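[1] Make a model of this:
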Amino acid sequence: MRNKSLLAVGIATIMVLALTLPSMATHQAPDGPVQAPVFMPPQTDGDEALQAVGTRWMVQLQDPALAQYQGGIVGLQPTALQITGASRLDVNAPAARAYVAHLKAQQANVAEAVEKAIPGAEIYRDYQVVFNGFAVQLPEGDKDAVFELMNLPGVKAVTPQQEYKPNMYASLPLIGAPALWEELEGQENAGEGVKVAVIDTGIYITHTCFAPAGYAYPEGYPLMDDDKPAATNEKVIVARAYFRPDDPPATGNGATWPGLTDSSHGTHVAGTIACNAGTVAETAGYTETISGVAPRAQLMSYKIFYTAQSGSGSGWTAELVAAIEDAVADGAHVVNNSWGGGTPVAYPDPIDIAYDAAWDAGVVVVFSAGNSGPGPNTTDHVTLKNITVGATTTGGTIASGKVSVTAPEPLTDTLQNIAFTTAAFGTPLPAGEVYTFVLASAAVISPANATGCAAWPADTFDGRAALISRGACQFGLKVYNAQEAGAEFVIIHNNTGDDLITMAGGVYGDQVTIPSIFIGQTAGVAMTQWIDDYGDNSELTYDAIGFQLGNIPDRLVNFSSRGPGMGNLQPDLVAPGVNIFSSGYGVGTGEARHMGYGQASGTSMAAPHVSGSAALLKQMYPDWTPDQVRSALMSTGELDLLDYDSSELGVLDRGGGRIDLSKAWDPGLTFDMPSVSFGKLYAGDTGMMDIVATDVYSHSAPFTYTIAISETGDITTTSYFTISVDVNELVVDGAGDTAEFTVSVKIAEDAPAGDYEGMIWFEHGHHHLHIPVWVRVWPELQEGTVLLIDNDFSYLLGYPDYAAYYTDALDALEVPYDYYNADMYFNNAQTIPDISVLQAYDAIIWFTGDNFWPDGSFTVHTPLTEMDQLALIAYLQGGGRLLATGQDLMAVLDADRDLGDPTLPSPTTSLPYFTGVSWVQDNVFSGTMPSMISGLGFMEDVWLNVVITDTAWYDGAGNQGWIDEIYRPEPGEGQPEENNPAQMIFHAVEGDFAKEGHVGAVKSAEPCLEMPDTNYDYRIAYLSFGFEGVNDPVPGSLELITSREDLMAKLLDFLWAEPTVSLPDTVETTTGVETAFEAVADHVGSLLLPPGFSQYRWDFGDGTDFVVTTGPTVTHVYEEAGEYMAWVEATDIYSHKALASTTVTVEQAEFMIYLPLVMRNAGG
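    Just a heads-up that it's a prediction; the model follows:
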């Protein structure tokens, strides 16, 4: 980024600047385009973990894991439940032991090959139950090690590790738990015999919620680690921890329970699931009797998240896969996962692979949806084999006490008896006491630092109570900064409403010694104004006596992540997750915090409500599959919910609704697909999906379920589609009977693009069920159409307008386009068109010109906002093509820092990661005059002149004084890469490089032999220089430089060229004979001459190693008769890939036995 100060200017100031700021260059730009009439949408905190990352990778081998092995290997019986018919995987069965031994032998062979090929590589974890492979630490600086791994025999995929982060009294009646307790012989028996695993920060087992009295260890338990301090009791029967070899625990955190500086997150989650019934909980002088959802369930603790020596509190892939592997092997019925993160980039994620296998092993997997709402496309988990849970409000919040402004007089009622919650860090004031403070406001003292994220001078608050706004950084940092500036007490006020939350300390919490509280936005704003009016005469009285504060239940909280997922409806359902009162997060320091009780909010708190509910259903129906548990919860969910702003909710917000156990225990039917996702359809299309219903209610006479259908949403969508079912009713004869039906959705020929949804209703007697339906209608694409998004701030700040450089190039290429000036729509939460509009374009070109201002630099929204970035992410997830160009584009995305350095803050969204590269420095030429840029790879014949002097000679914009240097993070340093990593396509010819001087890259998601289906098919080209700054060749000059038109053509060709490849439909051959294969490869959609193909990879389907050729032909000898599926992967010069397959029938070769010739001598 440039050396700039953060401005806080209002809308009027922006408009004045737009009229008065001089141009930044003296040359004359071409005439600009006219704004096209494009649809415009209506106007409208968390901990950052640190992690020292090495080069840690996950290696997946060819054979399936134990949970998914369906047979086919001589001498080894299948172990997958869909073949064996069992309800749960038995890891100790003879067939399972034999197959695990086979996998270990396979892994040992590959491990030996790793040691030979990569000296210094260290394998430190191996997996067999839910993932077949191992985790490996590669030598630092060995750039070729990953490629060595990928080419070893038996290796299926090599993927880098990812970072993940941890994302009741009033909630239990709300979800109908007492009704199900009654069916299970009372609350004191609810959960009996069910084991729930909690993969989190560990469980503090001496907490009163987990008192072991009245429990006994099941046979074969307890289970714990032998190599670290571990503790179990008859309530918490498993205790394991997973510490990273390159970042071990900080002092006091090395046990299986949460330590001195660890979070109470796992203890709180465990209490919501299974806190003992009748536990008396106290906080701030307020006492309540609480219970978990499944109070008699036994818990299994798997500590992944711990405060490490680096300060990180995150978990990583290798340890998470090890934990789910152990949880399945240890006998868990349900696994709670109140964490999320990772990245959106498509590749075979070991987390998804392992958790899918756990589901297949009969284990109910529950995940929190994430806390990135309310925008769409923000859920964390893409796999379908889990229950993803959003968060709603309950009817109660416990306030830690009240504060009032008591001077000067006359007082105002608005500032009397303000409810607050106490922070989970620092030293709280004693309960039941009354204190008085002089007030000071950060917003009044330092308007630019109203959120307290920057340090103040040492005596700024000087013994006063500091009032600070929520937002922009961790709570712990705000209070720490105030403490260092002399504050004795801190009040943080909400900036998004009046909901109360319990503040976590984050990285700085352990350095805070003063008390702090949290109040609502209304009171905070009024208090700020009071301080502004009365200064040091403002006085606050603090009364620390807790009380029960009401709340409006069944509102989806704004932070709850929304769907869709990767082409599927998410979340599955919602559950209480706001101000949940449970074990942990108590007052005090060190491990004492884990012994108390506190409130916490997040989808992390919603997920354990579902895990506890799943435990109750597994107790009642031990043979139910995970699919049936999910179906019962989804099809009976409460739908009478509203969004946080009281607006209506759709299926992408709430899924099947808020869990209701009073109905879930007796659903009547379960469905193999409890929601219907048609994904992408076009106007005029019809989608169809088959569903199987299973009768789970005991009855002798046939039951007939009537079926009703409703298309929901607003009138603009419901009139354009219809949902239908091929039968009017379902008839089932008794428990275990099944009935099949087909759901169809018909999109009208004139249907506009957008999300369409509806519900299918089933009813018989007291059974009332529903299945949510969702489809996304895409607009018909216009061949070659481009949306040009202008974000150069010429409209806002009077910067030069560079649009004509782009439109001239597109006009010369005869590529049709729509021009859209996003800057005109500032002061909106979303400034670019909605996804339904973006999807109409074959490509989007977004340019930033001289703009370097991220959203948040001004008092109004400026593009690209967070909502804008999420829309572009959704566009890419749908297979979009994006050209992003600008010398400070990463600054506009708030990503102008090394994304490969985990100690630095993450950008606003994951959009920068889609480029596959990271910012290095602000000026690749480092003080020298910009000159030449040369091409790499498929751009090797390209030379670009970006000289900014002599504008009379050159016709470019002459503005490229701040070209960012970028680089592709080395393995393990940053964003995980898929099969096609980013390709560097440009570098500066000279300069003072921090890395290798790269200034351009391309990235795409491609299929391959190991992963034929990508989650989505996006392509992106990113130039860290502005296209407008490229000079065209001067007529008559001998310079061999590339024109802007030719550069644009090559970039669009990368985005649009689609390779195709085919093989003969069938191949017939015999054993022992060289069989020839020939692929026919071509391209469609190329703007230039079709690019060539650089490589072919062949999989002959018989278990032999893949073969690589540079040409389209190959031969292979099959040793055994049979039918095989052979594949070819063709790669063009852009690294785009296409796949084709053919069926190969191999007959046993006939052969003759030749006996020796014996001649008799008749003559003796």
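
[2] okay, CA-based contacts and neighbour counts for the rest of this
    Noted.

[3] all strands of the stretch 451-600 of the chain, in order?
    Taking DSSP state E, counting those that start in this stretch as the criterion, the stretch 451-600 of the chain carries its strands at 465-469, 489-493, 516-519, 539-543, 547-550, 555-556, 573-576, 580-583, 597-600.

[4] before we move on, what about the stretch 651-800 of the chain?
    Remark: strands assigned in the stretch 651-800 of the chain by DSSP E, counting those that start in this stretch are 669-671, 676-682, 686-695, 703-712, 721-725, 729-732, 738-747, 754-764, 767-778, 786-790.

[5] To compare with the earlier structure, here is another sequence to fold:
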Amino acid sequence: MSRSSFCCCRHLIFSFLFLLLSFLTQVRAATEEKKNVYIVYMGAATSSPRGSLWEDHIQLLSSVLERTEAMQERLVYSYRNGFSGFAAHLTEEEAGAMVQKPGVVSVFEDPVLQLHTTRSWDFLQYQTDLKRDSNPSSDSDTLTQGSDTIIGILDTGIWPESESFKDTNMGPVPSRWKGVCMEGRDFSASNCNRKLIGARYYNDTTKSKGEIHEQTPRDTVGHGTHTASTAAGISVPGASYYGLAVGTAKGGSPGSRIAIYRVCSSNGCRGSAILAAFDDAIGDGVDVMSLSLGASAYLRPDFNEDPIAIGAFHAVDKGITVVCSAGNDGPSSSTVVNAAPWILTVGATTIDRDFESDVVLGGNKVVTGEAINFSELQKSPIYPLIYAESAKLNSSSDEDARNCNPDALDGAKIKGEIVLCQHSQRYYSKREKMEEVKSLGGIGLILIDDLERAVAFTYGEFPMTVISSKDADDIFSYINSTGNPVATVQPTVSVTKYKPAPAVAYFSSRGPNQQTENILKPDVVAPGVNILASWIETNSSSGVPAGQKPSQFNLLSGTSMACPHVSGIAATIKSKNPDWSPSAIRSAIMTTAIQVNSEKNPITIDSGSMATPYDYGAGEVSPSGSLEPGLVYETDTNDYLQFLCNYGYSISKIKLIASTLPEGFECPKDSSADLVSNLNYPSIAISGFKGKEGKKVNRTVTNVGTEDESEYVATVNPPPGVDVQVIPEKLRFTKNIKKISYQATFSSSASSPVKGDSFGSITWTNGKYKVKTPLVVSSD
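    This next block holds a predicted model:
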């Protein structure tokens, strides 16, 4: 072979090897890309030492891998406190093999859940049915409320320097606390104190190697700081949002300790991190867990593939009350999430404070608007006013122009004018429409929006407000009656004692509970509209009025804001009743809830229509009433296991989920979804009601009132079309008889049988306490 032929051959060989190596590298890379984080749930943790559980997880993980590799690179989290399992990088094939392994309950891809993004406490106290001491509590008294309880907040972290988290006059940290204060970026152990007693963070498992993780418990979003201060912030006088909503900001349980678990970022909340936080919080020793986050109503996982439902089940099994937001997918029906019966699920309502930004027309006619802006326009109506449709581009549709959609308006026609727009199309947000008008030279914006009218959004210094379609008629009449219409948009003012309040917020997710209609959800509602609470420090000047520093407080709306209100109440109840179970605490909150507004009329939705238990559950929470419930409905882990039987889980799966089972426990042969109604819940929901067949539901109540000797009498407000008989009609409690069962029989009313949904109540009263249970009967 000639030298040139040899060189050519060698070149071909090297080229072939290079191509082969490149191909193998690409194949390997493609294989690596197929790996996602999966959660392997293995039910209750055994009594084995923590180390041995970790070894069990490693052994199980290695059993599905085709080749030996560093397990640490695959393993993300190992759950070993309240439940067993792990999160790991797996291929789809490996995950499929894992689910077949003995001891595995479920395997599912790591989901991304979303955040459900003061005066409210004063309003709640004002609303309560019970008489309160007219003398306000002193600061020292306030700090004793919940001083021995610990609230775990699973959220975006915390801003420890906030005034709400100072530990002045607080006693020593409870000795049972086992948690830590993790150090991280811009966060040291000294940031914790006797108020903020613990802090942990969890990295985003989706980030590629080489990317910088936000390795810190510090809040860079603001959401976690806001919810933590709402639940347990100390009293901070003189709080406001740039002079709006001036007053004392405080949490529901100002003496409680806070432990923060940073499971979310601006990109969402990883299910694997949420489970890790549940696992840590159980081991740390929290009393209440507060989660203002959850799945979308349209991607709702089953209980055994829902990180929140899984973690909450085992937390409740350990005596921890878990409070979750209901979601922000209202007002559509069947949108409530976090609906497992062991979770206390919270919807959102308005309070008696409004943020008015009024429109003044020529002739000084005033149209009431709702928004938060710091307009610097003159208060006299001297600015030209134009309806958006009159400024449309030739290339756009009338509808797009009316809605001020991007690229629909002629800038030459709206420059220097206040623009009146519709918000009937929701392809673009209100803020996007504001930016469009502003970029084209408009000097103000009036938006017509009936749905979101009751929630004040923040627009900084731009003169923008939102009005109802009814009030818009006055503006249209004015525009059509004059050749040169003028107006102005006034800066926002806070209005208190606004009536009627509360009303169910439009965004608050509604029932019926799609996962099991025989459990009513949400359980209760609480203030969640324009709530003032602590905020993070920021260098951004966006939205900051000229000449002012960024506010240490912010106004936010969402069931995220409602959830910590109830978490604070639950912590206060736990402090006063340390032996109470999570179900007793939930019952106390539900049966003392209020169904009337400040005008003593039934609570409405924010459009004015009467609300139902699908909107508000048992009603608006009563902080003082829940401290004296009289009777409580209690459920334990065995009751929830029976629920899972009726829900359709096999006994083999239930045995894996539970830490212990009663001797001989089996799912009854007649287990069915219809029997879910018999769970000893503080509400009664019956679906698929057949009037002729009737329905019998059993309940048991426990006397926790101050009197050992007490007689309660039932008052029934039957759902329309339903006859309800309660047996017995009287419950006589003695020193030795603390628990009594009763049966409620539902049958069709001869005059008008149930069609659709029908609502009523059963109230037990002894003259001092009223214990109210909502009833929902559905023919569907």
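
[6] sorry, back to before: determine which stretch of the strands of the stretch 651-800 of structure 1 is the most buried.
    strand 669-671 (a mean of 25; mean count of other Cα atoms under 10 Å).

[7] whereabouts in structure 2 does it align?
    The counterpart of strand 669-671 of structure 1 in structure 2, using TM-score structural alignment, spans residues 631-633.

[8] Give me the contacts around that stretch.
    Residues outside stretch 631-633 of structure 2 that contact it (Cα atoms under 8 Å, 6 or more residues apart in numbering): 583-584, 587-588, 591, 680-682, 699-705, 771.

[9] 10 Å instead, please
    Defining contact as Cα atoms under 10 Å, 6 or more residues apart in numbering, one finds that stretch 631-633 of structure 2 is touched by 583-591, 679-683, 699-705, 712, 738-739, 764-765, 769-773.

[10] if we can go back for a sec, list just the one of the strands of the stretch 651-800 of structure 1 that sits closest to Ala318 of structure 1.
    Closest of the strands of the stretch 651-800 of structure 1 to Ala318 of structure 1 is strand 676-682, at 31.5 Å (criterion: Cα to Cα).

[11] Average offset of that closest one relative to structure 2?
    Its matched residues in structure 2 lie on average 3.1 Å from strand 676-682 of structure 1 after superposition (mean Cα distance after the TM-score superposition for structure 1).

[12] so what secondary structure elements neighbour that strand?
    On a contact count with 3 or more Cα pairs under 10 Å, 6 or more residues apart in numbering; DSSP states H and E, strand 676-682 of structure 1 meets strand 686-695, strand 738-747, strand 754-764, strand 767-778.

[13] Among the strands of the stretch 451-600 of structure 1, which comes closest to Glu757 of structure 1?
    Of all those, the one in closest proximity to Glu757 of structure 1, counting by Cα to Cα, is strand 573-576 (15.4 Å).

[14] Helix, strand or coil: sort out Leu810 of structure 1 for me.
    At Leu810 of structure 1 the chain is in helix, as set by DSSP: H, G, I helix; E, B strand; the rest coil.

[15] How about the contacts made by it?
    Leu810 of structure 1 is in contact with Val786, Leu788, Ala804, Pro816, Tyr817, Arg1044, Glu1045, Met1048, Ala1049, counting by Cα under 10 Å, 6+ apart.

[16] ok, now Val437 of structure 2?
    Contacts for Val437 of structure 2 (Cα under 10 Å, 6+ apart) come out as 388, 404-406, 409-411, 414-415, 417-419, 421, 431, 443-445.
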